[in-house]
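1. Sequence and predicted structure, then a few things I'm wondering about:
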Amino acid sequence: MGAEGRPVKLFHLFWVRHVGETVGIINPASIVAGEALKVYLLRNYAIEKQVVITSVLLSRVLMMATHLLSLLLITILSFAVIPALHFSFKVTGIALCVAGAIVLFIYLLILFLKQLRKTRLGNWLAVRTQKLRAKVAEANSALGTFYHTNKKDLLMACGFFMLHWALGSLELYIILHLLGTGAGFIPAMFVDMSVIVFKSAGAFIPAQIGVEEYGNKLMLAAIGLTATETWVTASLLRRARQLFWIVLGLVAYFFIDGKQTITSYKNGNPVCES
């Protein structure tokens, strides 16, 4: 949020982000609902709404980009640098086919939307979504400006996001280590990064129930861990951790939002105080 965001305490930002991510997990609208809530929870700061929206969107874009970069790097390390991992190429091939199918679906959807614009229905939708498209164009322009004026901060943010993914994979590595599987950190991170792709594909399912478990089973088999007790135990432990943070996030929401009260109006806009 640039210089305007400096008054926002890091501790408060942590809880805003966590609550937003919690809603994104349990809500069928996924990241749309989560990002909207983040903007809502930052409403009482003296920051322009467009700046807040741009920052939240930029955070999500960086998160997705660094995930793809991390997945690419860890895949190269897994297959090229450390051949002793002995991947199950059959299962890995299935996983890659699933990922390819997702990419193909997105590509075909984009082509369909482009063709839809030329139809009468497309023209009707264009008129109905004119304001929304204007907001998206405004946010896109703001993102470009943000990039040119805050390159150093963006680079630092990318570094922290890469660290975020690595530390997230550390959880799975510890679980596999405690189960005595002998899997190292590189294959554990490969599994974790790949499972996130499955979770993204099933984002419309609350908490990605079933999707994450299937991803765990498939990707653990890809690195040679086919025992049922391995993926079941890993899934249960990760779900337990997730449930704890979801409950904590829901409780935190009422504390954060309860401190923000609308006291007056200025130029037709609500003015909030903590």
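-> Ah, there it is. Residues are numbered from 1 along each chain as shown.
2. contacts and neighbour counts: CA atoms only from here.
-> Fine.
3. Residue 223: what's its closest spatial neighbour, skipping adjacent residues?
-> Closest residue in space to residue 223, ignoring its immediate chain neighbours: residue 87 at 4.6 Å, by Cα to Cα, 6 or more residues apart in numbering.
4. Can you name every helix or strand that the helix or strand that residue 102 is a member of contacts?
-> Using DSSP states H and E, residue 102 sits in helix 89-116. With contacts taken as 3 or more Cα pairs under 8 Å, 6 or more residues apart in numbering; DSSP states H and E, helix 89-116 sits against helix 185-201, helix 211-222.
5. export the ones you listed to JSON lines and tack on mean neighbour count and distance to residue 122?
-> Output for the helices and strands packed on helix 89-116, formatted as JSON lines (neighbours: other Cα atoms under 10 Å; distance: least, Cα to Cα, whole Å):
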{"stretch": "helix 185-201", "mean neighbour count": "21", "distance to residue 122": "26"}
{"stretch": "helix 211-222", "mean neighbour count": "22", "distance to residue 122": "33"}
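6. Got another one to weigh against that:
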Amino acid sequence: MGGKLVNRNWVKPLVLCIVISFIVIFLVNTDIDSTKQALRSVGFKFIYLLIITYIAYFFGTWSWHVCLGEERKKISIFQLFSIRQIGETVGQFNPTSVVGGDILKANLLQPYQIDKAKALSSVAASRITAVLSQILLFLIACLFLVFNNKHLAWVSSWGFGFAALIFLLLLIQVLFIIWISKTHSLERQQNSADASFIRKLKNRIQNLIIDIRIFYKNDRKMFWYSYFLAAIHWIIGSLEFYLILIFLGFDISILDGLLLDMSVIVFKSFGAFVPGQLGIEELGNKLMLTLVGISSATVWITVSILRRARQIVWIGIGFMLYFFYQKGCSACREVNIRHKNAR
């Protein structure tokens, strides 16, 4: 037993070292001089990009907050914002990607006396509403690409493929909603002490799916509320692409920005196992910019650098929020100890 406890004590420092290592690799592979030059090209307007992403992250946090149900009374949206940002930072630079980040989010809720099962189910539910709303917006962006005359010549030979993709995405979304709304339920699985890693992972996924179905059946209004807020999160986040290209002198529409952002996010998901999606995001930017008729290498590099610069700023904010979170947790523990001693 003592050996197990010792091993567990090494888990958090090990994960932290892995995350920091990948962030260092990310920073080393970032051309600081080019970043400065790109920042000078937009000047103080870079602040607008940070404001846009903050608003997007806030709506993403709000979408998660409503999934907590009655437990949300124990934590404010701004406190949850800090936890979400910490989890997203770790998820981005963790080999397990969003899985590790989402589990961390649930663990960071424990000092607020939020039930662990509810914390895990809320994270899963908010992730599902985010993915479903993202698929819908990607579908809208694809429709825009197919029917917009400006891009029609490029996609005319791929019309059938795009139509098939659009139909598939729509079908997946409809079938999933129908599936989670079914009345029958599965039995929650308990992990035995000698269960294998694969068995534990399978049981955890099954239990999370059950929690999502329970959440949907018990409070459909909150499910769709979270879905709506997640959609706003994606729409506002896509304005980053739109603003960068406007700053660089291109006349594009907001739907163009939505198409670019949603497509790059989908592209990045295939390389989620790559910490920070180094190279994956840049390739996605290149392909999507070409898709909307912007083939300039200079523009592609500038767009990629500005998006990475924004990312670096939020990495720093994530670390600062973790520092304040730790201080806040220490204060909470001291208050709890005093309260117990007073009894």
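-> Yep, that arrived. Owing to the predicted nature of the structure, the values given are computational and were not obtained by experimental measurement.
7. Can you add distance to residue 249 of the first structure and give the helices and strands packed on helix 89-116 of the first structure back as JSON lines?
-> Listed next are those as JSON lines, based on distance: least, Cα to Cα, whole Å:
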{"stretch": "helix 185-201", "distance to residue 249 of the first structure": "20"}
{"stretch": "helix 211-222", "distance to residue 249 of the first structure": "20"}
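8. quick one: which of those helices is nearest residue 121 of the first structure?
-> Of all those, helix 185-201 sits nearest to residue 121 of the first structure, with 27.4 Å by Cα to Cα.
9. mean deviation of the closest one from the second structure?
-> Using mean Cα distance after the TM-score superposition for the first structure, helix 185-201 of the first structure ends up 1.0 Å from its aligned counterpart in the second structure, as a mean over the superposed pairs.
10. What range does that helix cover in the second structure?
-> Aligning helix 185-201 of the first structure against the second structure (TM-score structural alignment) gives residues 254-270.
11. Ok, stretch 231-242 of the first structure next?
-> The aligned range for stretch 231-242 of the first structure is 300-311, by TM-score structural alignment.
12. ok, residues contacting that stretch?
-> Residues from elsewhere that reach stretch 300-311 of the second structure (Cα atoms under 8 Å, 6 or more residues apart in numbering): 34-35, 38-39, 49-50, 241, 244-245, 281-282, 285-286, 289.
13. Just the closest of those to residue 313 of the second structure, please.
-> residue 50 (8.3 Å).
14. quick one: buried residues of the one helix or strand residue 198 of the second structure maps to?
-> Element membership for residue 198 of the second structure (DSSP H and E) is helix 197-218. Within helix 197-218 of the second structure, the residues scored as buried using 16 or more other Cα atoms under 10 Å are 200, 203-204, 206-216.
15. what helices or strands is whichever helix or strand comes after it leaning on?
-> Downstream of helix 197-218 of the second structure, the first helix or strand assigned by DSSP H and E is helix 220-247. Helix 220-247 of the second structure is packed against helix 46-67, helix 116-147, helix 254-269, helix 297-342, with contacts defined by 3+ Cα pairs under 8 Å, 6+ apart.
16. quick revisit: which of the contacts of stretch 300-311 of the second structure sits closest to residue 8 of the second structure?
-> residue 281 (34.1 Å).
17. so how far is residue 190 of the first structure from the residue nearest to residue 223 of the first structure?
-> Note on residue 87 of the first structure: its distance to residue 190 of the first structure, by Cα to Cα, to the nearest Å, is 11 Å.
18. Kindly report the same for residue 42 of the first structure.
-> For residue 42 of the first structure relative to residue 190 of the first structure (Cα to Cα), the value is 35 Å.
19. Put together a markdown table for the contacts of stretch 300-311 of the second structure, with distance to residue 149 of the second structure on each row.
-> Listed next are these as a markdown table, based on distance: Cα to Cα, whole Å:
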| residue | distance to residue 149 of the second structure |
| --- | --- |
| 34 | 35 |
| 35 | 35 |
| 38 | 32 |
| 39 | 33 |
| 49 | 29 |
| 50 | 33 |
| 241 | 21 |
| 244 | 23 |
| 245 | 20 |
| 281 | 27 |
| 282 | 27 |
| 285 | 22 |
| 286 | 22 |
| 289 | 17 |
